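S.K.: What follows is a predicted protein model with its sequence.
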Amino acid sequence: MIVFPNAKINLGLNIVEKRPDGYHNIESCFYPVGWSDVLEVIPSDTLKFTTSGIPIPGSKEGNLCLKAFELISKDFHLSPVRVHLHKVIPIGAGLGGGSSDGAWMIKVLNSLFDLGLSVDGMHYYAQKLGADCPFFIENKPVMTRGIGNVFEPVQCSLKGLYMLLIYPDIAISTAEAYQGVQPKTPEHPLLSLLEGERQIWKDKVHNQFETHLFKKYPLLPQIKNTLYEHGAIYASMTGSGSCVYGIFEKETSIDWDPAYKVFAERIKY
């Protein structure tokens, strides 16, 4: 079975407060986009995991695809599978690629072995992999709160608009991004802003990580400004990573540095 684990962007991201456990409560909107990895899972005599494409740091044992298999196998005693992950979504970009791979692995195993897991059942396993993993089970726009693990519906659609995502080959870890954060209560509720007119997003919908990361990596605000100069309705850094996206009314072409990874799409969600 072959599937295509997709990325997500953040529409706005407020760091509301630091929790006693050291994590931070956030407020954001997760929105699915089409930039995708390729995940193949087939029955096998032994458990095997291979990768290609973008090199994945860390040990294979720490990959969320394998962790998903081990997690579900504890309850369902799964037969071995051969897993191949072709990595396309940039790492450290704020696009949630690793979380998506883990969540899609759960969906594949549910289908491949006819486990009969409901959406809530898949959410149960996904939340054990990571805070934002459950988002990729249903893969639809949601408001997220808590540490990125509490979801609620949002009436926000970008379907039919055009999007450019620019990754300038700068990997920013979550730990690095949070080092400079100053939590604060947002001036305007993000949900009401996103469900309102898009024309106000440029001035009122912010990713709070930009405040300090733009100073550290001046290339990022340059990319954002270029997107606005070419007519973006809204542009922002996504998540805590270095990918910057722009949303346009019509298809737009911009000449970027060849070293950048660029993804363009007509938004279908």
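M.R.: Everything's here; your move.
S.K.: Please make it C-alpha for all contacts and neighbour counts, starting now.
M.R.: Will do.
S.K.: remind me, longest helix of this structure?
M.R.: What stands out as the longest helix in the chain, according to DSSP state H, is helix 97-112.
S.K.: helices or strands next to that helix in the packing?
M.R.: If you count contacts as 3 or more CA pairs under 8 Å, 6 or more residues apart in numbering; DSSP states H and E, helix 97-112 packs onto strand 6-18, strand 38-43, helix 64-76, helix 119-129, helix 135-138.
S.K.: ok, structure two:
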Amino acid sequence: MSLRVVGKRDDGYHELDTVFQEIDWSDYMEFEESGSFSLEVVGADLPTDNRNLVARAASELSRVSGRPLRGRIRLLKSLPIQGGVGGGSSNAATTLIGLNHLWGLDWTLEKLIPIAASLGADCPFFLFGGLARGRSRGDLISPMPGSLRGTLLVLVPDFGVETASVFADFDLRLTEVEKNVIFKPLVWTEEGADYPQVFPRNDLENIVFQRFPVLREYRDLLLQTGAPVSLLSGSGSTLFGIYNSESEALDAARLLSQRMDFRVKVCRPVARDR
């Protein structure tokens, strides 16, 4: 919902202040007991060795817990690859949760956080889901009650963007990028909750737009179809618009589907018990 780059850390990473929102679109994962470890991926041409975050998460949990690396995992991909929606990170976090149960570890989510953080800065968020604020590298998670108010229309281009290369360019172009469109603060569902005031923005957006000008055009299309807010998700290439009602989002989805030959999907924010 918001991604601010607020500085550069001594370890080379960027200091972030971001707001995550889980949506009701996900991959599907199955876990079964087995005397050895195997990973099957359906729906995408992805490696099944340690180049895949699922396999890396399993290996790391095995190493830290001292349990043998065993289990059969089946990953059914639906989320875009290199789309900026956390598909790989959510798969890794789900692997930690699934194997935690399969292996009978009974670890708390807090105990899984260091492993998740070693796999990716946004992995810890997917242990908790719902609505949360992320600081430090984005891995210092503060879960929040409720969810975003509104309905999202997610637009998935037919190409991905490499996150590391976008961050590598950030400092070089920081003073050159144009100012983002200024939106009103986001509105949440839990009245009276102590929410931070969050203005939707993405400090990576203009860098990605310089590389892929068509993404700016798609962002503007979402605004033109009635979304009060439209942003790049993470480092892209996926974009989203926030609509005031589900009917408005569905109308926009039908219109954009006629004009574009790639995926558009209406999604709802997910709230988790806190």
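M.R.: Perfect, I can see it now. No experiment lies behind these values; they were computed from the predicted model shown.
S.K.: coming back round to it: turn the helices and strands packed on helix 97-112 of the first structure into TSV, including distance to residue 92 of the first structure and mean neighbour count.
M.R.: As requested, those are arranged in TSV below (distance: least, CA to CA, whole Å; neighbours: other CA atoms under 10 Å):
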stretch	distance to residue 92 of the first structure	mean neighbour count
strand 6-18	12	23
strand 38-43	18	18
helix 64-76	15	17
helix 119-129	17	17
helix 135-138	18	22
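S.K.: so which of these gets nearest residue 178 of the first structure?
M.R.: Closest approach to residue 178 of the first structure among these (CA to CA): strand 6-18, 9.4 Å.
S.K.: List the contacts of the residue positioned nearest the centre of the first structure.
M.R.: With distances taken as CA atoms, centre = their mean, residue 96 lies nearest the centre of the first structure, 2.8 Å away. Residues in contact with residue 96 of the first structure (CA atoms under 8 Å, 6 or more residues apart in numbering) are 7, 8, 132.
S.K.: Could you check how far the residue mapped onto it from the second structure is from residue 78 of the second structure?
M.R.: Counting by TM-score structural alignment, residue 96 of the first structure lines up with residue 86 in the second structure. To residue 78 of the second structure, residue 86 of the second structure is 12 Å away according to CA to CA, to the nearest Å.
S.K.: Based on its surroundings, how many neighbours for residue 208 of the first structure?
M.R.: 22 (other CA atoms under 10 Å).
S.K.: aligned partner of it in the second structure?
M.R.: Checking TM-score structural alignment: residue 208 of the first structure goes with residue 203.
S.K.: Name all residues that make contact with its match.
M.R.: Contact analysis of residue 203 of the second structure by CA under 8 Å, 6+ apart lists 3, 4, 5.
S.K.: If you map these onto the first structure, which are still there?
M.R.: Contacts from the contacts of residue 203 of the second structure that recur in the first structure, judged by both residues aligned by TM-score structural alignment, their matches' CA atoms under 8 Å, are 3, 4, 5.
S.K.: nearest to residue 107 of the second structure, of the residues you listed?
M.R.: Distance to residue 107 of the second structure across these (CA to CA) is lowest for residue 3, with 30.2 Å.
S.K.: hang on, isn't that closest one packed against residue 234?
M.R.: Yes: the pair residue 3 of the second structure / residue 234 is scored as a contact, 7.0 Å apart, by CA atoms under 8 Å.
S.K.: which neighbours do the two share?
M.R.: Contact criterion CA under 8 Å, 6+ apart; residues shared by residue 3 of the second structure and residue 234: 202, 204.
S.K.: Quick one: classify the equivalent of residue 237 of the second structure over in the first structure as helix, strand or coil.
M.R.: Matched by TM-score structural alignment, residue 237 of the second structure corresponds to residue 242 in the first structure. Of the three states, residue 242 of the first structure takes coil under DSSP: H, G, I helix; E, B strand; the rest coil.
S.K.: got it, and residue 91 of the first structure?
M.R.: coil.
S.K.: Go ahead and confirm it touches residue 97.
M.R.: Yes: assessed by CA under 8 Å, residue 91 of the first structure is found in contact with residue 97 at 7.2 Å.
S.K.: residues touching residue 241 of the first structure, list them.
M.R.: Counted by CA under 8 Å, 6+ apart, residue 241 of the first structure has contacts 92, 93, 94, 95, 171, 172, 173, 174, 177.
S.K.: one step back: which of the kept ones among the contacts of residue 203 of the second structure sits closest to residue 110 of the second structure?
M.R.: Checking these against residue 110 of the second structure by CA to CA gives residue 3 as the nearest, at 23.6 Å.
S.K.: counterpart of that closest one in the first structure?
M.R.: Per TM-score structural alignment, residue 3 of the second structure is aligned with residue 13.
S.K.: Enumerate every residue touching that match.
M.R.: Neighbour list for residue 13 of the first structure: 26, 27, 28, 29, 206, 207, 208, 209, 239 [criterion: CA under 8 Å, 6+ apart].
S.K.: Return the closest of those residues with respect to residue 40 of the first structure.
M.R.: residue 239 (27.0 Å).
S.K.: Now that closest one: closest residue in space, sequence neighbours ignored.
M.R.: residue 94 (4.5 Å; CA to CA, 6 or more residues apart in numbering).
S.K.: ok, and what's touching the helix or strand where residue 242 of the second structure lies?
M.R.: Element membership for residue 242 of the second structure (DSSP states H and E) is strand 239-243. Contacts to strand 239-243 of the second structure, defined as CA under 8 Å, 6+ apart, come from residues 150-156, 215, 218-219, 222-223, 226-233, 249.
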